[in-house]
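Undergrad: can you look at this prediction? I've put the sequence above it.
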Amino acid sequence: MNFVQPIRDPECIFYIKRFLKEQSERNYMLFVTGINSGLRISDILELRVRDAKRPYFNLIEKKTKKKKRIDMTPALQKELKAYIEGKEDHEYLFKSQGINKPISRVDGL
């Protein structure tokens, strides 16, 4: 089994965020959500707009099936507030084009 280490270098995170922000708001928000919450991509893709309106995420992890509550950082709350503006509560945060289904894991990576 392969183990993945988190990115710990603040300078590296800064440059990744800057690059992603220039390329794609969606990919930028996926990255920001991941590094600020510690959630797996499979759990991030299941989030809906209504989930981003609270200061925490309540979810059942896909991999472990455990209930989890993740408090959002103030920085993530601020970013998500701007990102969800004009979106409906029932929509996925990171939805496919044209339909209300989450993007696939491949699209999210």
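TA: Yep, it's here.
Undergrad: C-alpha only now, for contacts and for neighbours.
TA: Noted.
Undergrad: mind checking which residue lies nearest the centre of this structure?
TA: Thr33 (3.5 Å; Cα atoms, centre = their mean).
Undergrad: can I assume that residue is in contact with Gln77?
TA: No: counting by Cα atoms under 8 Å, Thr33 does not reach Gln77; the two are 9.4 Å apart.
Undergrad: follow-up on the earlier one: contacting residues for the residue nearest to the centre of the chain?
TA: By Cα atoms under 8 Å, 6 or more residues apart in numbering, the contact set of Thr33 is Leu39, Ile44, Leu76.
Undergrad: got it, and Met29?
TA: Glu79, Leu80, Tyr83.
Undergrad: what about versus this one:
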Amino acid sequence: MNFVQPICDPECIFYIKRFLKKQNMKNYMLFVTSINSGLRISDILQLRVRDAKRPYFNLIEKKTKKKKRIDMTPENKKDV
């Protein structure tokens, strides 16, 4: 099994965000949402534009089938 290390360097995160914002807004939003919420990509892909109209979103985790409420961070609100 391969192990993945998290990106912990704030400067590295800044450069990734800047690159993604220039290239593709969809991928940028996926990245920002994932690092701010800690959700798996399979859970993030379930989200729709209508979910961003509230200050939080509810979802059912795909892996565990648990209901989860995620509050949007100020950064997510600003980007949306």
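TA: On my side now, so go ahead. These figures come from a predicted structure and were not determined experimentally.
Undergrad: just the contacts of Thr33 of structure 1 now: which is nearest Arg54 of structure 1?
TA: Nearest to Arg54 of structure 1 among the contacts of Thr33 of structure 1 is Leu76, at 11.2 Å by Cα to Cα.
Undergrad: what about the strands in structure 2?
TA: Taking DSSP state E to define them, one finds strands in structure 2 at 56-60, 67-71.
Undergrad: need the contact list for Ala52 of structure 2.
TA: Lys77, Val80.
Undergrad: what's the spacing between it and Asp71 of structure 2?
TA: Noted for Ala52 of structure 2: a distance of 10 Å to Asp71 of structure 2, by Cα to Cα, to the nearest Å.
Undergrad: do the same with Leu20 of structure 2
TA: Taking Cα to Cα, one finds Leu20 of structure 2 at 23 Å from Asp71 of structure 2.
Undergrad: just Asn2 of structure 2 next, same as before
TA: In terms of Cα to Cα, Asn2 of structure 2 sits 31 Å off from Asp71 of structure 2.
Undergrad: among these two, which residue is more densely surrounded?
TA: Asp71 (15 against 4; other Cα atoms under 10 Å).
Undergrad: my guess is Arg69 of structure 1 contacts Phe57, does it?
TA: Yes: at 5.5 Å, Arg69 of structure 1 and Phe57 qualify as touching, with contact defined as Cα under 8 Å.
Undergrad: between these two, which one's more packed in?
TA: When Arg69 of structure 1 and Phe57 are compared for neighbours, Phe57 comes out ahead with 19 against 12, by other Cα under 10 Å.
Undergrad: leaving out chain neighbours, which residue sits closest to the more buried one?
TA: Nearest residue to Phe57 of structure 1 in three dimensions, chain neighbours excluded: Ile70, at 5.0 Å (Cα to Cα, 6 or more residues apart in numbering).
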